[in-house]
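**Q** structure for the following, please:
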Amino acid sequence: MAITRRSFVVCLATASFLALFGSPAFAAEPVTLKISHQFPGGTIDAGDFRDRLCRRFAAEIEKRSGGALKGTVYAGSSLMKTNAQFSALRKGALDMSLVPLNYAGGEVPETNIGLMPGMVTSYEQAAKWKNAEVGKALSEVLANKGVIIVSWIWQAGGVASRTTPIVDPSDAKGLKIRGGSKEMDMVLKEAGAAVLDMPSNEIYAAMQTGALDAAMTSSTSLISFRLEEVAKHLTTGRGKTYWFMLEPLMISKSVFDQLPKAQQDLIMTVGAEMEKFALEQAKADDQAVAAVYQKSGGKAYDLSDASVKKWQAIARDTAWKNYGEKSESCARILKLAEKLL
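**A** Next comes the predicted model:
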């Protein structure tokens, strides 16, 4: 077939375009981020709000990127074990995770501030961390370790107990309790309890066998892991509490750095938007967990200002002191956190 001058010009223009922008057949494949967490799986509209948040995040980035950026959620530690997630993020072996920050305390001591008893006592105070000096300092530490916080998620927590309610520190004496962090364990030991260390998704089995008398965890976990079936006494986190946990959605820095700027911006924008949803759901669960226990025949107890201050006083002399002595970095973060008290 003869090539006319017009068809030659068209072919030349097309070749130039493909050279500059690439053929659709060889265009970059959509990026799918693997998002891992330890909590029960559900749907985007029902179930543990942390799972729903991850699914909402995945749906939103896919929608706004036109399918160029996606997310696949792996619930219930189905992708990897709970305690392996943070290390995998640092190495780039895992893309994203929603996990209690203090679970990384063995690798990065500064992260133990994420569940420092008595340091955060309200959602209003917790919300200030992200843009305050303490939040910036913590973000810098994490970035240097290969992790970026995408969504700042705080949750109040309570205590589920098999035998007796735990309201004041004196109530913990002689009991086997899961505190949720090394710092909380220090407070419990000072109060006379024996402490056990385990992820929240292992509490039910331990309480069912009698290996554990009581456990401190977030209101959402108290509901999701059906602890009312094995523990009939609940000290709630609604209103006032000394137990607040930072449980952020995070992304591996090495994975993040490989993404185009537009996709990086999209991730951080959607991540920030998820914080409003997290706050609303966390507060709702603080109220809902009491109803769950009462419906199952259990009893719910609230903390008074006096009780919170008793726990906080022990924490200041044990956990806070120990944390501040770990390193200059920990001492600095502690000092910045105390500015928000």
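
**Q** make it CA atoms for all contacts and neighbour counts henceforth
**A** Will do.

**Q** output the contacting helices and strands for the helix ranked longest in the chain.
**A** When the chain is parsed with DSSP state H, its longest helix is helix 261-295. In terms of contacts (3 or more CA pairs under 8 Å, 6 or more residues apart in numbering; DSSP states H and E), helix 261-295 is packed against helix 49-64, strand 147-151, strand 154-161, helix 219-224, strand 233-235, strand 299-301.

**Q** ok now it, how far from the chain's centre?
**A** The gap between the average C-alpha position of helix 261-295 and the chain average comes to 10 Å, counting by CA atoms, centre = their mean, to the nearest Å.

**Q** how about that helix: buried residues?
**A** 263, 266-267, 270-272, 274-275, 277-279, 281-283, 285-286, 288-290, 292-293 (16 or more other CA atoms under 10 Å).

**Q** nearest to Gln125, of the helices and strands packed on helix 261-295?
**A** strand 154-161 (10.2 Å; CA to CA).

**Q** so after that closest one, what's the next helix or strand?
**A** Using DSSP states H and E, the helix or strand that follows strand 154-161 towards the C-terminus is strand 176-178.

**Q** which residues does the helix or strand following that next one contact?
**A** Using DSSP H and E, the helix or strand that directly follows strand 176-178 along the chain is helix 182-190. Defining contact as CA atoms under 8 Å, 6 or more residues apart in numbering, one finds that helix 182-190 is touched by 112, 115-117, 169, 172, 177-179, 194-195, 311, 314-315, 318-320, 323.

**Q** let's see this one next, to set against the first:
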Amino acid sequence: MSIINHAKNLLQAAVVSAVVLAPAVQAEAITLRGASMFDNEHAFTKTMVRFGELVDQYYDGELVMDLRLNGELGVESDYVTFLNQGVAIDYSIMAPSNMATFAPAIPLMDMPFLFRDLEHWNAVLSSDVLAPLEGELKEKADLVVVGYSGGGTRNLISSKAIGNIDELAGHKMRVMGAPIQAQIFAAIKAAPSAIAYNEVYNAIQTGVVSGLENEAASLQNLKFYEVAPHVTLTRHSITVRPIVFSGKSMRKLPVELQAAIMRAGKEAGAFGRELEAREDSAKLKEMADAGQIQLQEFANREQLLELVTPVQDEYAAELGATDLLAAIRAK
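**A** As a prediction, the model looks like this:
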């Protein structure tokens, strides 16, 4: 065999080998990491699991959805920083108040006494009314809202019974860090204090505060009822919990995956809203039936609405969001 023919045979063999091996050579899988403060049973976690399933369904590529639970990667205030910097995690669900450091107007979407009822709340979240706030969050925090979860009804949780505005006066309670939260609860005569979420249980146990405000899922999941068994049904908030994705992470992804994320986020948000709204009253009843909490209505709740409306109006005016607040109320 000539040297030329031998070379040709080697070349042909190499080509055949390359063709045979080509299907086994695949692009490296893309990993997207999420974070939850809660366990598998919490509505936030279930919603993020659903989000991951939908992203995987809509994206025709290799994908790993790595969701870390039980506060392994910190608390929501940590998540905001990570997402803004594009490190550690790519997506999460969190309270708008935790994003106020970057985008001061964002807590307006979660302001106490904003929504009349679940129907009003769902109408707002199913529309584009909140688009101005989404734009501010993207511009100032580089966070992308891909969907809206939430649906828990927040009530007062306390170590002593509170049934009316006189008993509420001077009540030391933990609130989220956004100033509007403290302003609203100060207006209804309580004594609000911003405390890190992971410190609340001990703060109640040691008497630093006498309670907090929260929805049933977190009350049950974090066992706040052990130190604060009284639940006063003020129904002051129906939670808005954006599913947020890091802008820095998003821009690194293939456009097809970005489209899948946006589509999945909207659908997962609707899934999460239905899930949490449905579970909320069931969880309250479950804890009450188990003797873990004592439920009480708040007398003359209309007094609270009268006290907070001027505070809401002033807050919106300071943000230049008077028209937005009017649009929300009119939905």
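
**Q** list the TM-score for the superposed pair.
**A** A TM-score of 0.85 describes the superposed chains when it is computed by TM-score structural alignment, normalised by the length of the second structure; 321 aligned residues with a CA RMSD of 3.0 Å.

**Q** quick revisit: redo the helices and strands packed on helix 261-295 of the first structure as CSV? Include distance to Ile251 of the first structure.
**A** Conversion of those to CSV gives the following (distance: least, CA to CA, whole Å):
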stretch, distance to Ile251 of the first structure
helix 49-64, 12
strand 147-151, 5
strand 154-161, 17
helix 219-224, 22
strand 233-235, 33
strand 299-301, 37
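
**Q** now the closest residue to Leu114 of the second structure other than its chain neighbours: which helix or strand?
**A** Nearest residue to Leu114 of the second structure in three dimensions, chain neighbours excluded: Ser237, at 7.0 Å (CA to CA, 6 or more residues apart in numbering). Assigned by DSSP H and E, Ser237 of the second structure falls within strand 230-246.

**Q** repeat for Pro104 of the second structure
**A** Using DSSP H and E, no helix or strand contains Pro104 of the second structure.

**Q** what's the match for it in the first structure?
**A** Under the alignment defined by TM-score structural alignment, Pro104 of the second structure corresponds to Pro109 in the first structure.

**Q** hmm, that match is touching Glu328, no?
**A** No. Assessed by CA atoms under 8 Å, Pro109 of the first structure is found out of contact with Glu328, at 11.2 Å.

**Q** the more surrounded of those two?
**A** Set Pro109 of the first structure next to Glu328 and count neighbours by other CA atoms under 10 Å: Pro109 wins out with 16 against 10.

**Q** residues contacting that one?
**A** Contacts of Pro109 of the first structure were listed using CA under 8 Å, 6+ apart, and they are Lys326, Cys330.

**Q** next one: Ser78 of the first structure
**A** Ser78 of the first structure makes contacts with Ser36, Gln38, as judged by CA under 8 Å, 6+ apart.

**Q** which residue lines up with it in the second structure?
**A** Counting by TM-score structural alignment, the partner of Ser78 of the first structure is Glu72.

**Q** repeat that for Ile314 of the first structure.
**A** Aligned against the second structure by TM-score structural alignment, Ile314 of the first structure finds its counterpart in Leu307.

**Q** report the separation between its match and Ile188 of the second structure.
**A** Distance, Leu307 of the second structure to Ile188 of the second structure, by CA to CA, to the nearest Å: 6 Å.

**Q** before we move on, what about Ser249 of the second structure?
**A** Distance, Ser249 of the second structure to Ile188 of the second structure, by CA to CA: 41 Å.

**Q** try Ile162 of the second structure
**A** Look at Ile162 of the second structure and Ile188 of the second structure: by CA to CA, they are 13 Å apart.

**Q** higher neighbour count, these two?
**A** Relative neighbour count places Ile162 above the other of Ile162 of the second structure and Ile188, with 22 against 19, counting by other CA under 10 Å.

**Q** show me what contacts the more buried one?
**A** With contacts defined as CA under 8 Å, 6+ apart, the neighbours of Ile162 of the second structure are Leu168, His230, Thr232, Gln296, Phe298.

**Q** didn't Pro199 of the first structure look like it was pressed against Ala84?
**A** No. At 11.4 Å, Pro199 of the first structure and Ala84 do not qualify as touching, with contact defined as CA under 8 Å.

**Q** burial of Ile61 of the first structure, as a residue count?
**A** The tally of other residues near Ile61 of the first structure (other CA under 10 Å) stands at 21.
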